[in-house]
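# With the sequence up front, the predicted model follows.
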Amino acid sequence: MPDRLNDSYYLASAGEYPKNSPLVGDITADICIIGGGFTGLSAAVACAEAGIDVVLLEAEQAGFGASGRNGGQMIPGFNMAGDDLIKLVGQDVGHMLYDLAISARDRVHARIKKHGIECDLQDGHIHLAAKKRDFAYLEKEVAFSDTYVGKGEAVLVPPEDVGKYVNVQGYHGGVYVPKGGHLHPLKYARGLANAAQSAGAKIFEGSRVLSVEDHGKPVVRTESGSVAATTVFLATDAETTALAPKAGRYSMPVLNYIIATEPLGAERASALIPSNAAVSDSRFVLNYFRLSSDNRLLFAGGEKYSPTPPKDIAAFVRPYMLKLFPQLADARIDYAWGGAVGITVNRLPHIGRNGNILFAHGYSGQGVLLTTLVGELLAEVLQGDSRNFDLFDKIPHHAFPGGKFLRSPTYVAGMLYSAMRDRL
């Protein structure tokens, strides 16, 4: 990945991390997990704690990909309203899936507490309505939450009260979720890696997987070694297509870009986001932002559908920040970076299996919480209970159109069309 994507505030502030050695030689395991992001690391922790022999292979370092460079926003649920999920899969399956998704927040908190992970955890998330009709949609979401989760789990915020949470203009209300929140994603990823190793998992870094063969018992090969395993778990999100083209057709990698201002001081930072909540909005090409523990504004916004990042990420994102926070015109940008996330057509994660190979990808912006859920469900599967994991196979998914060579241009055309409607 180009260096200009790696100038991350998270990398600069996460502290020292001892890199694990690459895999050398041929070994065996009950499960070989490919990918050292939230999904793979959560699976490694849960499986190792259950007494399962775990090997995890990561091409770079734990948390190198989207898990260590995302917005850190903890948004309970799916990237789809509860009512719409039920219409898609039916009432019984919809309620079970919704309950699982909501449970992900408590699972993440439990992991942080159990393993003593210092990751700047902060409660609260607010989602803002960019258009009037979006507020009506949020009203329906809050009504659904009141019925199926509980009163007060999602709080409708009228337009006149938005300023109590975040000091921005032009929004038409929102919904505040007290049990949402934000964290330092790279610190969380590294905390999971340490917990997995403490539980007995073997993590090999600098071990890019070249192939996965499944002839009865899967064999995973790297440049300098191999793992023969009973089960393989692909936890590669935006990189899934390279190892599993069939599954990879159901998601597309999209590059997001984030900037971090200089430390603003407690008073100035609090004036921007009085609630210290994570913030996102309902634009198709959304803005999302939050404060860091040292009072920087971390801001993501803008649209760019080429796989090549801007030459100057800070210059690309900064105008979107200033549109919402013109008072930051004098603020220095200290860090600017990006990374790829997996997006599905219906914005729901694509989770399933192909023989002895299981996969999970396409979290579509909801991965900070859902990944820990999926990792723990994988451990259930290996202990003989696949009921919860298999619920995700009941979600209908559609491959991106266009075949091997036209998928990306077709997707870009669709994104540009939706972004144009967003602006209009």
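Nice, I can see it.
# rest of the way, CA atoms for contacts and neighbours
OK.
# helices or strands up against the helix or strand hosting Phe233?
Using DSSP states H and E, Phe233 sits in strand 225-234. Under the contact criterion of 3 or more C-alpha pairs under 8 Å, 6 or more residues apart in numbering; DSSP states H and E, strand 225-234 touches strand 25-34, strand 217-222, strand 357-361.
# Please state the offset of the second one from the chain centre?
The reference is to strand 217-222. Remark: strand 217-222 is offset 27 Å from the chain centroid, using C-alpha atoms, centre = their mean, to the nearest Å.
# here comes the other one, which I'd like you to weigh against the first:
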Amino acid sequence: MNLLYANDRPGEYPASYYAATAAPLARFAPLRGETTADICIIGAGYTGLSAALHLAQAGRRVVVVEAHRVGFGASGRNGGQVGSGMRLDQDDMERIAGRDAARQYWAFGEEAKALVRDLIREHAMPCTFHPGVAHACWQEREVRATHAYAEKLARDYGYTQLEPLDRAGIRDLIGSDAYKGGEIDWGAGHVHPLNYAIGLAQAATAAGAVIHECSPVHHIQHGAKAVVQTDKGRVVADQVILACNGYIGGLEPKVAAKVMPINNFILATAPLEDPAAILSKPVAVADTKFVVNYWRLSEDNRLLFGGGESYGWKFPDLVKTVMKPMLEVYPQLRGIKVDYAWGGTLAITMNRLPCFTRPNPNVWSASGYSGHGVALATLAGKMMAEAVAGQTGRFDVMAALPQPRFPGGVALRWPLLVAAMTWFSLRDRLGI
């Protein structure tokens, strides 16, 4: 089974709230016959579109090939949160990379958020950057750790955008008694994810990039010039950027060994009668469960709530899967009408840090953002554009992050992942 088609119709967005409210975008023609490019980019999500935009602005001939539609994958289905830093906190980054390198990775995270805001503004994209992401803690010890971490970031990194919240503060913000406290990161934010992807595509094509949708890549013939073969055409290119994330499949085994696809799910309720009772401020929220719950209000006052994961090919019952964690947070919403429910495939790595690598001398790859990809994938595209132009320094810093392979190889990594995730999900339920 091909994951590209396991849960979706060819060339169609899922029946999501995002697709229903997407900005108009004419379809890009599939690739037919042979074409040439300085750089061929495989995948039209945030990574590929950001790379295409920055390369086209630099005057390079860029061809993007996408199996479905622009923003079809995780880029058009996610929770829209533009988070701070890397996927891990700075204590972990200091332990993994050392203090000096950890500061550089933090700076990359700050640059990534600013890049998203700047691109939206500079290109008049059809979306708005809304400031504020709250973190809600289930346990008192998590509250203490969260507040201590805010102090560390202010002291050691000069980051003063975190507003600590006690139990009353988090209750006032999210209208739920489920949490013991938390914080709001006012330097983070949230966007309409599909419209952001569409905005990147519009900006890239305006700069001269060529995009071909409905053009799945079957294989790459490597050499001094790479040949990227699709269903009905091929691209002969000096260099290739892999921007496939969870859909890399067998296209590049060296990447697939370190990047694992998993599924996550979101529902959108009918418009709420009293949205301020659910969120008193227009921020997004994520909690401290291992399988994270995350939510925000749409611009038409629906609750967009994400929760639950699966690790097989096919999606489960979407409404049932997400309704359970949603009602744990908001039991008062029992019986509310659900207008949209959708799933998506993202990619994780063993250590939850992004995987930057060069599987061949003229092939570049970045993926595995582990749920932190709106900002990081945008910056990754820019970094790969720099590297293709010969400025490899920042790409190399990201590639220096350790990236272990998943144990068990291709045959056993799925059951081992399921076993591990099931254990951590049990810990969530037990409150450990």
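Thanks, I have it. These figures come from a predicted structure and were not determined experimentally.
# and the strand holding Phe233 of structure 1 with strand 217-222, angle?
Counting by axes from the mean of the first three to the mean of the last three C-alpha atoms, to 10 degrees, strand 225-234 of structure 1 lies at 110 degrees to strand 217-222.
# and strand 225-234 of structure 1, which stretch of structure 2?
Counting by TM-score structural alignment, strand 225-234 of structure 1 falls onto residues 233-242 of structure 2.
# how big's the offset between the matching stretch and structure 1?
In this overlay with structure 1, the average offset of stretch 233-242 of structure 2 from its partner residues is 0.9 Å by mean C-alpha distance after the TM-score superposition for structure 1.
# got the buried residues for that stretch?
Gly233, Arg234, Val235, Val236, Ala237, Asp238, Gln239, Val240, Ile241, Leu242 (16 or more other C-alpha atoms under 10 Å).
# Stretch 71-81 of structure 1 too?
Residues of stretch 71-81 of structure 1 classed as buried under the neighbour-count rule (16+ other C-alpha under 10 Å) are Gly71, Gly72, Gln73, Met74, Ile75, Pro76, Gly77, Phe78, Asn79, Ala81.
# Residues touching that stretch, excluding its own?
Among residues not part of stretch 71-81 of structure 1, those counted as contacts by C-alpha atoms under 8 Å, 6 or more residues apart in numbering are 98, 101-102, 104-105, 125, 141, 179-185, 258, 278, 288-289, 298, 300, 347-348, 364-366, 368-370.
# Just the ones of those in helices?
If you go by DSSP state H, these have Tyr98, Ala101, Ile102, Ala104, Arg105, Glu141, Pro185, Val368, Leu369, Leu370 in helices.
# Can you name the two of those residues that sit furthest apart?
Farthest pair in these (C-alpha to C-alpha) is Glu141 and Pro185. Separation: 27.0 Å.
# Please name the residues that touch His398 of structure 1.
For His398 of structure 1, the contact set (C-alpha under 8 Å, 6+ apart) comprises Tyr250, Val345, Asn346.
# in the stretch 1-150 of structure 2, which spans are helices?
Listed in chain order, the helices of the stretch 1-150 of structure 2 (DSSP state H, counting those that start in this stretch) span residues 17-20, 46-57, 90-97, 99-122, 140-157.
# mind listing the strands for the stretch 201-350 of structure 1?
With DSSP state E, counting those that start in this stretch as the criterion, the stretch 201-350 of structure 1 has strands at 202-204, 209-215, 217-222, 225-234, 251-261, 278-281, 288-291, 297-300, 333-344, 350-354.
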